[in-house]
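Asker: The amino acid sequence is not available; the structure is as follows:
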C-alpha cells in the first residue's frame, strides 16, 4: 500500500538581517517551491495596527487584525488586500512595531493557521524565527542562518542607503541588538536553532554561496528519502 509523501518544507530561521529572506527566496525560485516570508505577516499586522491606531498592548485587537489579514506573495512583491505594500512594510517604524508585537502569544497563535496554509505542492520554503521550532517542526530540512551583528548592520545600512533612506550605523547596531534580545528572550517561540537544524554563518558568505549550501543540504536530504 502506497502512502502519499507529505509536501516538503524547508525552514530557514535566523535573526534580523542575517540574509534569511534573500536566501529563502532564491532557494524557492531554484526549486520552484512556494515561499513564505513569515516576518512579513508580523509586519503586515504591524502596518495594519499603525494605520488603524490599534494599541500595541491590546493583544485581543491585534490578534483580530492578524486573523483577518488578506495577503499574498507574488514573486518579491507583497500585497495586503489590493494594495502593494512591499515598500511600506519595510519602513523602520513598521519593523520595530512588528518586533514589539511578535512577543504576544495570542497574536502568534492567530497567525499559525495562515502560515500552515502556505504549505502547498510542490513544496514550501519558509523563513522566519520559529519556522523550524514551532510552525513546521517536521520540515524536511531546517536551516538556521546567523551572522555577526556588525555584518548584519552593514547589510541593513546598505539596503537603506540603496533605497534612498537615511541611515546611521550606530543606531542600526543598537536596534539590532535590542531586537535580538527581544526575540531570544520572549516566552513564546524564542529565537533559537531548531533541533537538528543546520547552522550557517553568513558573515563572510555571499548570498549565492549561502543558497548553494542550502541546496546541497536539501539534495542530501532527498537522497535519504
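Answerer: Received it, and whenever you're ready, just let me know what you need. As the structure is a prediction and not an experimental result, all values here were calculated from the model.

Asker: all contacts plus neighbour counts: C-alpha atoms, from now on.
Answerer: Noted.

Asker: ok, the closest residue to residue 148 other than its chain neighbours - contacts?
Answerer: By the measure of CA to CA, 6 or more residues apart in numbering, the closest residue to residue 148 outside its immediate chain neighbours is residue 203, 6.0 Å from it. Residues touching residue 203, when contacts are defined by CA atoms under 8 Å, 6 or more residues apart in numbering, comprise 146, 147, 148, 151, 152.

Asker: Put this next to the first one:
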C-alpha cells in the first residue's frame, strides 16, 4: 500500500508522515530530504548553480540512502546538515532541475517497489504515485507554518528571526506553486487536512484513522 502526504513548507507533514509510517509499520520515504541531499552534494562540489547539467551529473552519481530516521549521502550521515537555512535555500536548484527530478522520481518509485510506504513531499500524489491508495494534503495558515519552522530551526541552533523565516517561506511557497514540473498541487482525489490548532499527536491520529479505513 502507498500513502502519499503532500503539502507546503511548515505544514508538519514530515514529522507526521514519519510517525504515521512508524505506527503502521510502513517504510518512510522523505522525498524532500533527497532533493536537499542533492543540493548539499552540489555545494560540496562547488557546482555552478546556473549549469543544470552539472547538478544532474552530481545527482546521478550520488548515493542517497534513506535509513530509519537518517539520510546518508555517499555513506555519510547528513541528516542534520541538510536542514540548515543555507541548504534549504539551495534546494530550489535541485527541485527546479528537470533532469534531477527525473532521476529522483525514478529512485522514489524504485524505493516503493513491493513495499508498504508513506511517501512525503510536494508531488507524491500528482506525479510520483498517482495510483496511491490513500492521498493526503496537509496544510495550515502561513503564520502557523512559519512559527513551526522557526521553532524547529531555533531548536537546531540556527540564528534566525520569525520574520526572516516567514519571508523565506513565502518565497518557497511561490517557487513551489510556480514550478513547472513537480509543483505543489493538490490531487483531485486527495483528502485535505488543515492542521491549525492541532497538536502533532492529533494530526497523526487523524492520518492513521484515514489510512486504516482504506486498509480494510
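Answerer: Arrived safely, thanks for sending. What you see is a predicted model; the values in this text were computed from it and never measured.

Asker: Can you give me the TM-score here?
Answerer: The TM-score (TM-score structural alignment, normalised by the length of the second structure) is 0.96; 216 aligned residues with a CA RMSD of 1.2 Å.

Asker: quick revisit: which position in the second structure aligns with the residue nearest to residue 148 of the first structure?
Answerer: For residue 203 of the first structure, the aligned position in the second structure is occupied by residue 196, per TM-score structural alignment.

Asker: Check residue 83 of the first structure too.
Answerer: Aligned counterpart of residue 83 of the first structure in the second structure: residue 76 (TM-score structural alignment).

Asker: ok so, going back, would you point out the most distant pair within the contacts of residue 203 of the first structure?
Answerer: 146 and 151 (10.0 Å; CA to CA).

Asker: These two: who's more crowded?
Answerer: Just comparing residue 146 of the first structure and residue 151: by other CA atoms under 10 Å the higher neighbour count belongs to residue 146, 21 against 16.

Asker: need the contact list for the equivalent of the more buried one over in the second structure.
Answerer: Alignment note (TM-score structural alignment): residue 146 of the first structure maps to residue 139 of the second structure. Taking CA under 8 Å, 6+ apart as the contact definition, residue 139 of the second structure lies against 7, 8, 11, 12, 192, 193, 194, 195.

Asker: Show the contacting residues for the fourth one.
Answerer: When contacts are counted by CA under 8 Å, 6+ apart, residue 12 of the second structure is found next to 138, 139, 145, 148, 200.

Asker: Report the secondary structure element holding the first one.
Answerer: This points to residue 138 of the second structure. Element membership for residue 138 of the second structure, per DSSP states H and E: strand 134-139.

Asker: Repeat that for the third one.
Answerer: Counting by DSSP H and E, the element that carries residue 145 of the second structure is helix 142-155.

Asker: Contacts made by that helix with the rest, please.
Answerer: Counting by CA under 8 Å, 6+ apart, residues outside helix 142-155 of the second structure touching it are 9-12, 84, 159-162, 165-166, 169, 196.

Asker: List the buried residues of it.
Answerer: Taking 16 or more other CA atoms under 10 Å as the basis for neighbour counts, the residues of helix 142-155 of the second structure that come out buried are 142, 143, 144, 145, 146, 147, 148, 149, 150, 151, 153.

Asker: Next, find the distance separating the residue nearest to residue 73 of the second structure when sequence neighbours are not counted from residue 44 of the second structure.
Answerer: For residue 73 of the second structure, ignoring the flanking residues on the chain, the nearest one in space by CA to CA, 6+ apart is residue 64 at 4.9 Å. Note on residue 64 of the second structure: its distance to residue 44 of the second structure, by CA to CA, to the nearest Å, is 15 Å.
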